[in-house]
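A.B. asks: Got a sequence here, can you build the structure:
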Amino acid sequence: MKLRYKKKKLIIYAVIAIVWSLLGIISFIENENNFMKYSYLVLGVVHIIIFILYQHQGYAKITNGILIVGELKKKRISIDQLIEIKHVAGDFVLVSETNKVSLSKDQVREEDWKEFIAIPKIKALDPHQYNS
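C.D. replies: Below is the predicted model:
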């Protein structure tokens, strides 16, 4: 199961990537002799890479009962070993004896979030029935 980023966030990264790339292309076409044309293209490429990573990897995924969250530094927590679920500032904090992982509901698509909170272990530990 994959928790994907909301489409709004992906669209924002795509638009920013297009804008920076267009600025870089226009700078090269106009033969501007400054370093900014390179930085525009670099920023465009970086945002394209971020967009592709967010689109492909998603926010989090559950594989074999292990929740993996993060892009570069991944945090892992076993769903079977969860002992508590907290709600802190709109985040969903999953706590086991050894790990603590925070999920932001605002980052995840609604249909994926509903599927996530329907997991029996999550449903059993959630005192607030945080379904909305």
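A.B. asks: Every contact and neighbour count from this point should use C-alpha atoms.
C.D. replies: Noted.
A.B. asks: Residue 8 - how many residues pack around it?
C.D. replies: 11 (other C-alpha atoms under 10 Å).
A.B. asks: Over to the one 10 residues further on?
C.D. replies: Applying other C-alpha under 10 Å, we find 18 other residues in the vicinity of residue 18.
A.B. asks: That one falls within a strand, correct?
C.D. replies: No - Residue 18 is assigned helix when assessed by DSSP: H, G, I helix; E, B strand; the rest coil, not a strand.
A.B. asks: Excluding residues flanking it in the chain, which one is nearest it?
C.D. replies: Nearest non-adjacent residue to residue 18, counting by C-alpha to C-alpha, 6 or more residues apart in numbering: residue 44, 6.6 Å away.
A.B. asks: run this one through as well so I can compare:
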Amino acid sequence: MTPDKDTVFLTRPKTEPYYVTEGQEGPVMECSFAPEFRNRTRYEPSWTVVAGDLPRHLTRNGVSFSKQHYALLQTSGAYNLQIRHVVFRRDNGKFFCTVLDKESGAQYTVQANIIVVGSFSFMII
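C.D. replies: Predicted coordinates for the structure are as follows:
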């Protein structure tokens, strides 16, 4: 039997969008796993963002690929992500916390929606 999201994830990002201001520190997007999904030999956690229709891998199995832009906050079972400094073009989009079962290939994913508001500069000619 395949586990469902409720048995895999102990915490997950909130279902409502996170409204954030450009230039500010972003929210902590929570993502933590049940004890049976914390074995890094079998299960690989990751964060991915899709902004501007382009997916980008942010973390994989505890390695952060964008440390200057995102903080990976890891404790026992937690794999939380925080935007260090919100930028519209990079952060306005969907963030996905995924656990990959390397034995079966099953993937379990939860989503956070980031909407960047305010602090835009427009030049009128």
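A.B. asks: Mind checking the TM-score on these two?
C.D. replies: Here the TM-score for the pair of chains, by TM-score structural alignment, normalised by the length of structure 2, is 0.24; 44 aligned residues with a C-alpha RMSD of 3.6 Å.
A.B. asks: circling back: secondary structure of the residue nearest to residue 18 of structure 1: a helix, I assume?
C.D. replies: Yes - counting by three-state DSSP, residue 44 of structure 1 falls inside a helix.
A.B. asks: Against residue 22 of structure 1, how distant is it?
C.D. replies: Separation of residue 44 of structure 1 from residue 22 of structure 1 (C-alpha to C-alpha, to the nearest Å) stands at 8 Å.
A.B. asks: Quick one: the helices in structure 2, in order.
C.D. replies: All helices of structure 2, identified by DSSP state H, fall at 5-8, 88-91.
A.B. asks: quick one, which of those helices is nearest to residue 43 of structure 2?
C.D. replies: helix 5-8 (10.9 Å; C-alpha to C-alpha).
A.B. asks: buried ones in that closest one?
C.D. replies: Applying a neighbour-count criterion of 16 or more other C-alpha atoms under 10 Å, one finds residue 8 buried in helix 5-8 of structure 2.
A.B. asks: That helix - contacts with which helices or strands?
C.D. replies: strand 107-117 (3 or more C-alpha pairs under 8 Å, 6 or more residues apart in numbering; DSSP states H and E).
A.B. asks: Repeat the analysis, applying 10 Å as the threshold.
C.D. replies: Contacts defined by 3 or more C-alpha pairs under 10 Å, 6 or more residues apart in numbering; DSSP states H and E place helix 5-8 of structure 2 against strand 32-33, strand 107-117.
A.B. asks: can you put those strands in JSON lines and add distance to residue 51 of structure 2 and mean neighbour count?
C.D. replies: Below are these laid out as JSON lines (distance: least, C-alpha to C-alpha, whole Å; neighbours: other C-alpha atoms under 10 Å):
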{"stretch": "strand 32-33", "distance to residue 51 of structure 2": "23", "mean neighbour count": "22"}
{"stretch": "strand 107-117", "distance to residue 51 of structure 2": "9", "mean neighbour count": "18"}
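A.B. asks: Distance to residue 88 of structure 2 added to those, as JSON lines?
C.D. replies: Below are the helices and strands packed on helix 5-8 of structure 2 laid out as JSON lines (distance: least, C-alpha to C-alpha, whole Å):
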{"stretch": "strand 32-33", "distance to residue 88 of structure 2": "26"}
{"stretch": "strand 107-117", "distance to residue 88 of structure 2": "6"}
